[in-house]
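Enquirer: Compute the structure for the input listed below.
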Amino acid sequence: MKIREANIDDIKEIQFVRNAVKENTLSNPNLVTDEDCRIFLTERGKGWVCEKDNQIVGFSIVDIQDNNIWALFVHPDFDKKGIGKQLHDIMLDWYFSQTKETVWLGTAPNTRAETFYRKAGWKEIGTHGNGEIKFEMAYNDWVNKRGLLI
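Expert: Coordinates of the predicted model:
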């Protein structure tokens, strides 16, 4: 498996992975358009994909403008292989190399994603949207966790 920066040619496969997940599903797949993906990849932030046999099996996208994790998803056929953690870590390393601003995300309660973010050191700070848990990661917490100087 290989992780690389995402580009606009990846959007079709990114959308496939996003719509294949079993948790944190979109109530309407049309809510996240290809144009939304393009904007977040090229104007608002940056993304990464994980490929296996030239097929995208996971992706992450961070929004540097709103200091938000816009997406982190792994195709269900590739769960529990460390892909999410690798995508998460490269995304946060890049984010904190760009800014020291605290980053946030929202995820549904009682999901594997909630457990994943808690294990990764995210701090619950309240709720967001339609009952999602809102988490934050501060620069110092990330640097201390990673043992890095970014």
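Enquirer: C-alpha from now on. contacts and neighbour counts both.
Expert: Fine.
Enquirer: And stretch 67-78, how far out from the chain middle?
Expert: Distance of stretch 67-78 from the chain centroid (Cα atoms, centre = their mean, to the nearest Å) equals 4 Å.
Enquirer: How about stretch 29-45?
Expert: With Cα atoms, centre = their mean as the basis, stretch 29-45 stands 13 Å off its chain's centre.
Enquirer: Could you list the buried residues of that stretch?
Expert: Neighbour counts over stretch 29-45 (16 or more other Cα atoms under 10 Å) mark Cys37, Arg38, Phe40, Leu41, Arg44, Gly45 as buried.
Enquirer: Who are the packing partners of the lengthiest helix in the chain?
Expert: As assigned by DSSP state H, the longest helix anywhere in the chain is helix 83-98. For helix 83-98, the packing partners by 3 or more Cα pairs under 8 Å, 6 or more residues apart in numbering; DSSP states H and E come out as strand 45-52, strand 55-63, strand 68-74.
Enquirer: this one as well, want them side by side:
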Amino acid sequence: MIREARSEDIPQIQIVRNSVKENTLSDPNLVTDKDCEEFLFKRGKGWIYEIDNQIVGFSIVDLKEHNIWYVFLDPGFEKQGIGRKLHNIMLDWYFEQTEETVWLGTSPNTRAENFYRKSGWKEVGVHGKGEIKFEMTYNNWKNK
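Expert: Here you go, the predicted model:
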């Protein structure tokens, strides 16, 4: 059910990205298929969770900027442990590549904020347009 993302997955990844109810893009055209391709194959790596040939969630990490680019689920598949599995495989891979601290930003007062707090991420400030900036260190992840 979890596998590495491939280029042919990008259209379904975009559908999932734009189906979320929280952390929505102000303009869906801000993240292009070319952006996805760059982050999946040049800057980092991604994974998808598939059920009956339908992508219901994905995660993408950026090794260049040491950033979690995305972890998103189709809203109909939340609260089933899929996000946790995608998160964990992504961080396991990331910390096999580097010991650099990884960061992410997410909107405050969201399920994502709670998810990251429960997953051991540490709030370190503000990012972008009022997002909470979280970090995960190599040691915190390996000692979880």
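Enquirer: hang on, the earlier thing: which one, of the helices and strands packed on helix 83-98 of the first structure, ends up nearest to Leu87 of the first structure?
Expert: strand 55-63 (6.0 Å; Cα to Cα).
Enquirer: Who are the packing partners of the closest one?
Expert: Packing partners of strand 55-63 of the first structure (3+ Cα pairs under 8 Å, 6+ apart): helix 11-20, strand 45-52, strand 68-74, helix 83-98.
Enquirer: rerun at 6 Å
Expert: If you count contacts as 3 or more Cα pairs under 6 Å, 6 or more residues apart in numbering; DSSP states H and E, strand 55-63 of the first structure packs onto strand 45-52, strand 68-74.
Enquirer: Give me the mean deviation of the last one from the second structure.
Expert: In this case it means strand 68-74 of the first structure. With mean Cα distance after the TM-score superposition for the first structure, strand 68-74 of the first structure departs from the second structure by a mean of 0.2 Å once superposed.
Enquirer: Who are the packing partners of that strand?
Expert: Strand 68-74 of the first structure packs on strand 55-63, strand 103-107, going by 3+ Cα pairs under 6 Å, 6+ apart.
Enquirer: would you list the helices and strands packed on strand 55-63 of the first structure in TSV and tack on distance to Pro109 of the first structure?
Expert: Shown next, in TSV, are those (distance: least, Cα to Cα, whole Å):
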stretch	distance to Pro109 of the first structure
strand 45-52	24
strand 68-74	16
